[in-house]
Structure formats: structure tokens, C-alpha cells
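Novice: Output the structure for:
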Amino acid sequence: MKQLTATELETLLNEGKKLNIIDVREVDEVAAGKIPGAVNIPLGLVEFRMHELDKSKEYIMVCRSGARSGRATQFLESYGFDVINMSGGLLAWEGKIE
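Specialist: Purely as a prediction, here's the structure:
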């Protein structure tokens, strides 16, 4: 499983990179704040919404601590998606929140 740190993700965003970030936390968790531009697909819905994703794109999976996003990363990898888990989750995130 490919991983990157919260600091590495923040650097990519600050460089203006166009990234596809998926936040797999629950809706009420995301309401408290998320990484700018992240799309919320709760972990329990990933299987039912993966048809919305494009296998030609790379996705960065995010959650609170990195555990749920790790499960989502492994699941989507098993279906041929190009995914990266942000290790440490939002607990490690020091960047902007929207």
C-alpha cells in the first residue's frame, strides 16, 4: 500500500498540485472540518460509490487517524484503483481546514 504523510500532502497542495482527495470519515466528522477540496465518501459507502471514481486518476485517502483510509486504500487497490493512504490522518494534519 502506497502512503504519504500529512506534511507531504500539504506540500503538494501548497505547490498547487491538482489532487483527488477522498475523506472517508463519517458526515458528522467532516462537518467539523476537512482538507480543502476533499470529497467525503464515508468508509461504509466506498463500495457503493466507487463507480463515481476514475481508474485513470490517482486518489489520496484520508480519515481521522489513517486506519479507515488504510482499509479504503486496500479495498480500492483490490479493484484496480491507484490510491495512496495519508498516514496519521487528520490527527497529523497541520494545514488549512475548510
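Novice: switch to C-alpha atoms for all contacts and neighbour counts from now on
Specialist: Fine.
Novice: which stretch of helix or strand covers E10?
Specialist: Element membership for E10 (DSSP states H and E) is helix 6-14.
Novice: tell me which element the most centrally placed residue in the chain falls in.
Specialist: By C-alpha atoms, centre = their mean, the chain has its centre lying nearest to M61, at 2.1 Å. Element membership for M61, per DSSP H and E: strand 58-62.
Novice: Give me the distance from that strand to the chain's centre.
Specialist: Here strand 58-62 is found 4 Å from its chain centre; the criterion is C-alpha atoms, centre = their mean, to the nearest Å.
Novice: To compare with the earlier structure, here is another sequence to fold:
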Amino acid sequence: MEEIKEITTEELKKKLESGEKLNLIDVREDEEVAHGMIPGAKHIKMGDIPNRLDEFNKEEEYIFICRSGARSGNVCRYLQELGYNVRNMVGGMLAWDGEVTK
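Specialist: Have a look, this model is predicted:
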């Protein structure tokens, strides 16, 4: 099985600061994202991903975010098997010390 590509919170922060256009998807539950999301991230709960595949484009890369990196890792594995280009944010929001929006 192919390894899941990863991105660290530091790498992600640098990309955002340099104005790169990224597809960030936060897969946490509603009550978790209420505490703040990375600016520009789109919220799609992990359980909703299979029903919302039409929102993803196989030509683009998506970075997945959760609380610790475990759930987003599972989502990445699932989508990668379907042929999507994905990356998991290591350490999740617990490791994120950048800006958040509520």
C-alpha cells in the first residue's frame, strides 16, 4: 500500500503565509471546529466524506486536518485508494499554533 503523504504544521503555515492556494479540509465534528479552524479550511465531517466525493477533484491536492492527525490519516488512506491526491497534516490541530478562525 502506498504511503500517505504528510505535511507538518510548520510547512503548512509557511505555504499559507506565502499566499499559496491550498485545499484544506477539516474532518472534525461540529463541536470541535467551533473552537476554531485554520483560516480558509473547509469543514466536511469525516463521516460525510463518502457522500461528498463530487466535491473533490482528482487533479488537485487536498490537505486533511483533524484533532491529532489520526482521523485525517484514515480519510487520506480512503481517498488515496480511490485515486485522489491527498496529504495528512501531522499532529492535527493539537500541533497547530498558527491563526484560527471561529
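Novice: Which residue numbers in structure 2 does the helix holding E10 of structure 1 align to?
Specialist: Helix 6-14 of structure 1 corresponds to residues 9-17 in structure 2, going by TM-score structural alignment.
Novice: Mean deviation, that stretch versus structure 1?
Specialist: When structure 1 is overlaid, stretch 9-17 of structure 2 sits 0.5 Å from its aligned residues on average, using mean C-alpha distance after the TM-score superposition for structure 1.
Novice: Stretch 71-81 of structure 2 now?
Specialist: Stretch 71-81 of structure 2 sits 0.4 Å off on average (mean C-alpha distance after the TM-score superposition for structure 1).
Novice: helix or strand for A72 of structure 1, which one?
Specialist: According to DSSP H and E, A72 of structure 1 maps onto helix 67-78.
Novice: Pull up the gap between E11 of structure 2 and D54 of structure 2, please.
Specialist: 28 Å (C-alpha to C-alpha, to the nearest Å).
Novice: Who has more neighbours out of these two?
Specialist: Between E11 of structure 2 and D54, counting by other C-alpha atoms under 10 Å, E11 is the more crowded of the two (12 against 8).
Novice: quick one: V30 of structure 1 is in a strand?
Specialist: No - going by DSSP: H, G, I helix; E, B strand; the rest coil, the assignment for V30 of structure 1 is helix, not a strand.
Novice: Excluding sequence neighbours, find me the nearest residue to it.
Specialist: Nearest non-adjacent residue to V30 of structure 1, counting by C-alpha to C-alpha, 6 or more residues apart in numbering: N40, 7.3 Å away.
Novice: What's the match for the one you found in structure 2?
Specialist: By TM-score structural alignment, N40 of structure 1 lines up with H43.
Novice: who touches its match in this structure?
Specialist: Applying C-alpha atoms under 8 Å, 6 or more residues apart in numbering to H43 of structure 2 gives the contacts 25-28, 33.
Novice: burial of the closest residue to L12 of structure 2 other than its chain neighbours, as a residue count?
Specialist: Closest residue to L12 of structure 2 apart from its sequence neighbours, by C-alpha to C-alpha, 6+ apart: M89 at 8.0 Å. Using other C-alpha under 10 Å, M89 of structure 2 has 27 other residues around it.
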